[in-house]
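Enquirer: below: sequence and its predicted model.
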Amino acid sequence: MNGSPPSPLSSFLASLTFYTTIPLAWVGPLTFHRIARFAPWVGLLLGCSLGLLDQGLAAVGMPPLTRAALGVAIWVGLTGGLHLDGAMDSADGLAVMAPDRRLEVMADSVTGAFGAMVAVLILLLKTLAWVELPRGLPGESLWLLALVAGWGRWAQVVAIARYPYLKAQGKGAFHKKEFETPWDWLLGLVSLIVIASLGFLCHGLSLVLVISLTLGGVVLGLGIPAWFNQQLGGHTGDTYGAVVEWTEALLLCGLTVFSAPGT
């Protein structure tokens, strides 16, 4: 029926198309109505794919640092650098002392020194933390990477839901316009908690690890968007990307404390 809302499957596929470089032209026309609610699911799928890649490379004998670097490079490739570009632009904007010029600088396509430094820092943190992920169980890195990528995108959903969008037009404006609270951000939150619980119940992940990852995801998912809002008075498409990148990087770093010494 004309005017009827798209099915959840169609919305998820549209979300996958928007947030990744996965070719889905064969699916047919997609409607991008309320796709942000499925961003955590896209993150889970991406993280799961990266975890499978990590296991496959380990099986053929690739050293940990090399496969971590390759995995992070593919991570950027699968997202088209969308979120990393936002983190870089946000860093350039926040480096400006005059608050009224920050949005103007963020909109500039030229990458500044602070943007370049932030990109290096994020990629370095992700790569080194990937190497040190807990691997006490077979497939443990798969669960952890999936949840980290999921929480990163849930943090973006929080930014969309809780804070004003600062541009009348922009690459993230339609997310805010079509967002429905609280259901859209609760969908991702419940999904991530369920997946984490399944990791504990079905795969034997440490309960302390699962609880810590969940609490870390919630704290960072609420705190990082709040910090950007404090700095700018709201959010843009660039800060949405920055929220994803910093949540992922810091969660990965936090998980390294659960690695056994010497592994």
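Expert: Great, that's in hand.
Enquirer: C-alpha only now, for contacts and for neighbours.
Expert: Will do.
Enquirer: distance between the helix or strand encompassing residue 216 and the chain's centre?
Expert: When elements are assigned from DSSP states H and E, residue 216 belongs to helix 207-232. What separates the centre of helix 207-232 from the centre of its chain is 12 Å, taken as Cα atoms, centre = their mean, to the nearest Å.
Enquirer: what's the next helix-or-strand element following that helix in contact with?
Expert: Next in sequence after helix 207-232, counting helices and strands by DSSP H and E, comes helix 237-255. With Cα atoms under 8 Å, 6 or more residues apart in numbering as the contact definition, helix 237-255 has outside contacts at 82-90, 106, 122, 125-126, 129-130, 133-134, 148-149, 151-153, 155-156, 159-160, 170-173, 209, 213, 216-217, 220-221, 224-225, 228.
Enquirer: just stretch 85-105 next, same as before
Expert: With contact meaning Cα under 8 Å, 6+ apart, stretch 85-105 is reached by 106-108, 111-116, 118-119, 231-232, 237-243, 245.
Enquirer: gap between the two ends of that stretch?
Expert: Between the opening and closing residues of stretch 85-105 we find a distance of 13 Å, counting by Cα to Cα, to the nearest Å.
Enquirer: buried sites along it?
Expert: 85-95, 102-103, 105 (16 or more other Cα atoms under 10 Å).
Enquirer: likewise for stretch 11-31?
Expert: Applying a neighbour-count criterion of 16+ other Cα under 10 Å, the buried positions in stretch 11-31 are 11, 12, 13, 14, 15, 16, 17, 18, 19, 20, 30.
Enquirer: another structure for you, compare them:
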Amino acid sequence: MSFRHAWAFLTRLPGGAHPADERALGMSVPWFPVVGAVIGLVIGLVWLGLNELVSPLTSATIAVMVGVMITGAFHEDGLADTADSLGGYTRERRLEIMKDSRVGTFGALALVFSVLCRVVALAALEPVEGVVGLVMAHAVGRSIATIVMAFSPAASSTGLGQSYTAHLPKPAVWAISAVIAGCSVVGGPAGVIGYGLALVGALLIVGLARRAYGGTTGDVLGTIEQVGEMAVLSAAARLVADYGWQWG
């Protein structure tokens, strides 16, 4: 049931079961990376099929947009809100901007950068290698976000980020995150460097969030997920051609 709760929360696809309360939502958090892997696989299959019909750049663009539609731009929204909020001069003003549903210049630029980075990186990969990259990118991004949920203090006692953490089973987060990290290691230099870049990016974002907001928020977690996707796909675009998804 926790997987179905995570599926309903993170996607707009059928088959999920909406959490009845905050406890059910918190218990579903360890499944976020697994849902991410499934999302990556679905996007990867779209990418694989389109490569037979159109250019790599076109198929990569459509595949990334399919991912946005599957998730309802959930994480992209967090990235845009976080980028916009950094224009505020006080903690209170930043949090106020973050809650504003309108997208400003910083948010729009952040979205353009995220989409372009993922599209260009995916287009540089061979079809099957791209499928693996998408699965890993979506799993790693959500895995590192769940680790941050479990161990970084929230900016406020209310909000979506706090709803996650109140009933979050930390041992399960560690267990599934360890599996994702292990898969990254098995994935050779591209997997290790991609995971490492995603982790470093998350640490930098957490440090920035503590200074800017006093802790993490749901939008900050979405930003961490987006950075994770970009990191893994960028590492893959640079290294998979030489090493594949393996060592040696």
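Expert: Okay, I see it. Please read these numbers as outputs of a predicted model, since none were measured by experiment.
Enquirer: on that earlier part again, quick one: the buried residues of stretch 85-105 of the first structure as a markdown table, columns for secondary structure and distance to residue 78 of the first structure too.
Expert: Shown next, in a markdown table, are the buried residues of stretch 85-105 of the first structure (DSSP: H, G, I helix; E, B strand; the rest coil; distance: Cα to Cα, whole Å):
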| residue | secondary structure | distance to residue 78 of the first structure |
| --- | --- | --- |
| 85 | helix | 13 |
| 86 | helix | 15 |
| 87 | helix | 16 |
| 88 | helix | 18 |
| 89 | helix | 20 |
| 90 | helix | 21 |
| 91 | helix | 22 |
| 92 | helix | 24 |
| 93 | helix | 26 |
| 94 | helix | 27 |
| 95 | coil | 28 |
| 102 | helix | 29 |
| 103 | helix | 27 |
| 105 | helix | 27 |
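Enquirer: nearest residue to the middle of the second structure?
Expert: Nearest residue to the geometric centre of the second structure (Cα atoms, centre = their mean): residue 225, 2.5 Å.
Enquirer: what residue in the first structure is paired with it?
Expert: Superposed on the first structure with TM-score structural alignment, residue 225 of the second structure falls opposite residue 244.
Enquirer: same check, this time on residue 144 of the second structure
Expert: That one, residue 144 of the second structure, aligns with residue 155 by TM-score structural alignment.
Enquirer: please apply the same query to residue 39 of the second structure.
Expert: Under the alignment defined by TM-score structural alignment, residue 39 of the second structure corresponds to residue 46 in the first structure.
Enquirer: between the host helix or strand of that match and helix 237-255, how big is the angle?
Expert: With elements taken from DSSP H and E, the one containing residue 46 of the first structure is helix 39-59. Here helix 39-59 of the first structure runs at 50 degrees with respect to helix 237-255, directions being taken by axes from the mean of the first three to the mean of the last three Cα atoms, to 10 degrees.
Enquirer: could you point out which element follows helix 39-59 of the first structure?
Expert: For helix 39-59 of the first structure, the following helix or strand on the C-terminal side (DSSP H and E) is helix 64-79.
Enquirer: surely residue 29 of the second structure is within a strand?
Expert: No - using DSSP: H, G, I helix; E, B strand; the rest coil, the assignment for residue 29 of the second structure is helix, not a strand.
Enquirer: could you find the counterpart of it in the first structure?
Expert: With TM-score structural alignment defining the correspondence, residue 29 of the second structure maps onto residue 36 in the first structure.
Enquirer: distance of that match from residue 157 of the first structure?
Expert: In this structure, residue 36 of the first structure lies at 6 Å from residue 157 of the first structure, with Cα to Cα as the measure.
Enquirer: ok, residue 85 of the first structure next?
Expert: With distances taken as Cα to Cα, residue 85 of the first structure is found 18 Å from residue 157 of the first structure.
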